[in-house]
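J.: I would like the atomic coordinates for the input below:
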Amino acid sequence: MNYFPDRQHVRLRSLALGTYLHAAADGIEVRLHPDRASVNAAWTVHRYQSENAVMYLLLHSAAFGRYLSANNTRAPWGQRGYRVEQREFDEPEVDSIMWQVIRPGNFVLLRHFSGRLLRANGGRLFNWNRGVTVDKFENRGAMNRWVVEPIPPSQLYPGLPGPINEPLSSPQFTCLLFGREPPPVRVIRFQRANADGTFNDNEDGWSEFPFTGNSSYRLRYELTVRLDIVHFIMCVRAGRYARLTPMLANLPSGTGDNLYIVAFRSLSPGADELRYPDMEAV
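T.: All right, here's what the predicted structure looks like:
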């Protein structure tokens, strides 16, 4: 676990393929991608001690805050083992997001709570298959080997993506007619953190409003009006027991009906404690 200090940002690179573990834009899938500068390649370390006093590694996406998980669903055709996905940390202890680190050399193996190992799929020549799965420990080989690349922190908040073109006013049948996905409609539940970074975790501590689309830029505008503050940083909470993640990407396109946002006033003591990955660092 020495390669995974708590709250450190890291990349995981397949030793066999040279590609990186990416949180897909839908907030659900996990895949391999060569882009190391994308925030989707950054994962935040969450060291977690179980009820049995065993230390586990949890990894949540720096893009969406959702946790790296595995389940018992067979992987899609062409991939080996079982599905790996992003999910919320919504119960006090979630076995599917718990991992342990095995370090046999200049790489690590990540063993899931189920005993299976995290596995890259595909090949250098045939890269159409970019899936990530878990497979039986006894099947371990080159595709289970991962290189941990620490990401240095950014001294400043990197900011949000700019505006995006979304068909917000188009009826659903129009989107389908022209082959476009209709924009998601979700409930934004939000509150402003105290100066020290604490916030009200009870159900009555949240306000809410409906929001259409995936633009974090537009979401920030909506919150500016409702919070009556201009300079603030949005953090997403992906499940009641998840750690807060500063928002650095657009909203995931395929997740749920609710999104929880905690706003930190810029330059407050709580905001000063937030950490961001420097994705441009070599």
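J.: switch to C-alpha atoms for all contacts and neighbour counts from now on
T.: Fine.
J.: Let me see the contact set for the residue most central in space within the chain.
T.: The structure's the chain has its C-alpha centroid closest to Ser61; by CA atoms, centre = their mean the separation is 2.2 Å. Listed by CA atoms under 8 Å, 6 or more residues apart in numbering, the contact set of Ser61 reads Ala23, Asn40, Ala41, Ala42, Trp43, Thr44, Tyr67, Leu68.
J.: Please provide the structure for the following sequence as well, for comparison with the first:
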Amino acid sequence: MESFNKSHAVKLRSHIDKYLYADDDQNTVRQSRRGSSRRARWFVEFVEGKNDAIRLRSCDGKYLTATDVAFLLGMTGYKVLQTEPDEGYYWKYEWEPIQDGFQVKLRTWCGKYLRANGGTPPWRNSVTHDDPHKSSTQNWILWDVEAVEAWASESVSVLMSSRSSLSSLSDEVLGSEPVSPLSVISTASSRFSSKQSFSNKFRSGMDLFHKAKAVRLRSHHDKYLLAEDDEESVTQDRKGSSKTARWTVEFLPDSDCVIRLKSCYNKYLTASNQPFLLGMTGRKVVQSLPQRLDSSVEWEPVREGTQVKLKTRYGNFLRANGGLPPWRNSVTHDIPHRTATQDWVLWDVDIVEIQVQSPRPKSPPPQPLPHVDSLELNPSSPTPVSIKSGEFPRQESADPNVSSPPKPDGRTIYYHVTDENGVVIDEAVEGNSFTFKGNGVYELTRRLEEETGLEDIIVCNRNRFNGKLVPLRLQLPPNNASMNVIVVLPSSKGQFLP
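T.: Next up is the predicted model:
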């Protein structure tokens, strides 16, 4: 439900980057790339007495409705329409949001899901409610939720368009006494804000920065957020012991859910509005020292298990990119749209220095804090121990040359990626690496797809006798020695052994 607590209105984007669209006939619903249109906006109503159900109302004031009419005779999908509220059939307008990673599934009254269909006409761009019966259609019921702001007049227009008793909000604002549009928006805002505060109580990741004076941020790729020596750019690197991987934490006096991060060059981690690459969604993250500290240098930690996501004022997240150059080792702020990149916005927080407060007279001796990293500790700080997100206390070496925590059991996989002609770039140089615990080629392939952001790859190694690339089969060698593999695209023209 938390995805719908962010705004009065949302846009729902399907797996093919199209938006749920209320058609001009005020009856049908389809998918469209016109995400900027008001017809891609859906106003959210919370169902009175139910904590797990919402209604979605179009710009015409009609409800998104899961009907029992077959989309095509003999097929399983049923029509989804926008309809006027009909007393006695309230359940047809109710949708249960189910979180699936960073996306949601919307379940209907009959246990089916809102589904964005692909393929050829008449399925193309259609929207039905159904169950995905094939593995290739599992993503068709997943939706990205984008919070949008609506003008007051538009919100009032939608609320006034239907005098239904479905929503308690409608009862309040559509009574016998005249009300002003501002009072309508005020009533709606108070309801949303109360639900938002309830949700934020459990989502905050501020506890991971509790008493932290300086931290390191480790990405999904086991690399650290680094401030480059040009005092402007930000990248990822494995040099966790470097002073450039150290970020000083500043807490805002007027907020208990936002922090600032300052590099060793006394510049702030900043979410700029400059695109990282023209035509792409990601925007640059830089070091800056603005004359006036604004919200571009503010980050909201959002807890995700034992890790944290750092959210910007735009609703994007600090993202550690993988894949090929120029994406490799870059850092942007964005929203992950693919399942393979969902973990790219997750960070482990390593505390390298804690806030030290003067002890009060006759106070009991402080207990050792779990997991405070011994790297670059202030001499006046307590005994060097290390704090890591969600781990149990363990003693760490004070050796400043230690750049990262001990790796778990498993083998180290080093990999290179070929170009379209099957040529391996910089094969003589050590490739990127990660720790892999499994023995199956299928699991390794899925992991490499996550690491590179590529799909339908072929995992190969090089034949030591003739130098050709040979696809891996079934199982990896039983020992846990490190391996060098080469990732090949299916469209590559490289030659393989039979």
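J.: TM-score of the superposition?
T.: The TM-score (TM-score structural alignment, normalised by the length of structure 1) is 0.54; 182 aligned residues with a CA RMSD of 3.7 Å.
J.: just to revisit the earlier point, now, which of the contacts of Ser61 of structure 1 sits nearest Glu208 of structure 1?
T.: Nearest to Glu208 of structure 1 among the contacts of Ser61 of structure 1, counting by CA to CA, is Tyr67 at 23.9 Å.
J.: Please name the residues that touch the aligned partner of that closest one in structure 2.
T.: Applying TM-score structural alignment, one finds that Tyr67 of structure 1 aligns to Tyr63 in structure 2. Listed by CA under 8 Å, 6+ apart, the contact partners of Tyr63 of structure 2 are Arg55, Leu56, Arg57, Gln82, Thr83, Glu84, Pro85, Tyr93.
J.: Could you look up the SS state of Leu159 of structure 2?
T.: helix (DSSP: H, G, I helix; E, B strand; the rest coil).
J.: So it is in contact with Asp60, correct?
T.: No - taking CA atoms under 8 Å as the definition, Leu159 of structure 2 is not a contact partner of Asp60, at 9.7 Å.
J.: okay, those two: which has more neighbours?
T.: Between Leu159 of structure 2 and Asp60, Leu159 has the larger neighbour count (other CA atoms under 10 Å), namely 26 against 23.
J.: check contacts around that one.
T.: So Leu159 of structure 2 contacts Gly61, Ser170 (CA under 8 Å, 6+ apart).
J.: which one is the match of Tyr67 of structure 1 nearest to, not counting chain neighbours?
T.: Arg57 (4.4 Å; CA to CA, 6 or more residues apart in numbering).
J.: what about that neighbour, how many residues close to it?
T.: For Arg57 of structure 2, the count of nearby residues is 25 (other CA under 10 Å).
J.: returning to what we had before: I'd like to know how far the match of Tyr67 of structure 1 sits from Trp42 of structure 2.
T.: As judged by CA to CA, to the nearest Å, Tyr63 of structure 2 and Trp42 of structure 2 stand 9 Å apart.
J.: shared neighbours of the two, anything?
T.: By CA under 8 Å, 6+ apart, Tyr63 of structure 2 and Trp42 have these common neighbours: Leu56, Arg57.
J.: my read: Leu68 of structure 1 touches Leu58, true?
T.: Yes - Leu68 of structure 1 is within contact range of Leu58, at 7.2 Å (criterion: CA under 8 Å).
J.: name the element Ala70 of structure 1 belongs to?
T.: Assessed by DSSP states H and E, Ala70 of structure 1 sits inside strand 67-74.
J.: That strand vs structure 2, average offset?
T.: By mean CA distance after the TM-score superposition for structure 1, the fitted strand 67-74 of structure 1 averages 1.1 Å away from its aligned residues in structure 2.
J.: Report the next helix or strand after that strand in sequence order.
T.: Counting by DSSP H and E, what follows strand 67-74 of structure 1 is strand 82-87.
J.: Distance from the chain centre to that following strand, please.
T.: Offset of strand 82-87 of structure 1 from its chain centre (CA atoms, centre = their mean, to the nearest Å): 12 Å.
J.: residues in structure 2 aligned with that strand?
T.: So strand 82-87 of structure 1 sits over residues 78-83 in structure 2, by TM-score structural alignment.
J.: Have a look at how far, on average, the matching stretch is from structure 1.
T.: Mean deviation for stretch 78-83 of structure 2: 0.9 Å (mean CA distance after the TM-score superposition for structure 1).
J.: Pull the residues that contact that stretch.
T.: If you take CA under 8 Å, 6+ apart as the criterion, stretch 78-83 of structure 2 is touched by 22, 26-29, 58, 62-72, 127-130.
J.: repeat for stretch 163-177 of structure 2
T.: The contact list for stretch 163-177 of structure 2 (CA under 8 Å, 6+ apart) reads Glu45, Phe46, Val47, Glu48, Pro85, Tyr90, Leu159, Met160, Val179, Val184, Thr187, Ala188.
J.: So which of those wins on neighbours?
T.: Counting by other CA under 10 Å, top hit in the contacts of stretch 163-177 of structure 2: Leu159 with 26 neighbours.
J.: Can you tell me the closest non-neighbouring residue to Leu58 of structure 1?
T.: Among residues not flanking Leu58 of structure 1 along the chain, His46 sits closest, at 4.9 Å (CA to CA, 6+ apart).
J.: Doesn't the one you found lie inside a helix?
T.: No - in this structure, His46 of structure 1 is strand, not part of a helix, as judged by three-state DSSP.
J.: what residue of structure 2 takes the place of it?
T.: So His46 of structure 1 corresponds to Glu45, using TM-score structural alignment.
J.: List the contacts of the residue lying closest to Ala238 of structure 1 once chain neighbours are set aside.
T.: Nearest non-adjacent residue to Ala238 of structure 1, counting by CA to CA, 6+ apart: Glu88, 5.0 Å away. Taking CA under 8 Å, 6+ apart as the criterion, Glu88 of structure 1 is in contact with Arg66, Tyr67, Ala238, Gly239, Ala242.
J.: list the ones among those that structure 2 also has?
T.: Conservation of the contacts of Glu88 of structure 1 in structure 2, assessed by both residues aligned by TM-score structural alignment, their matches' CA atoms under 8 Å: retained contacts are Arg66, Tyr67.
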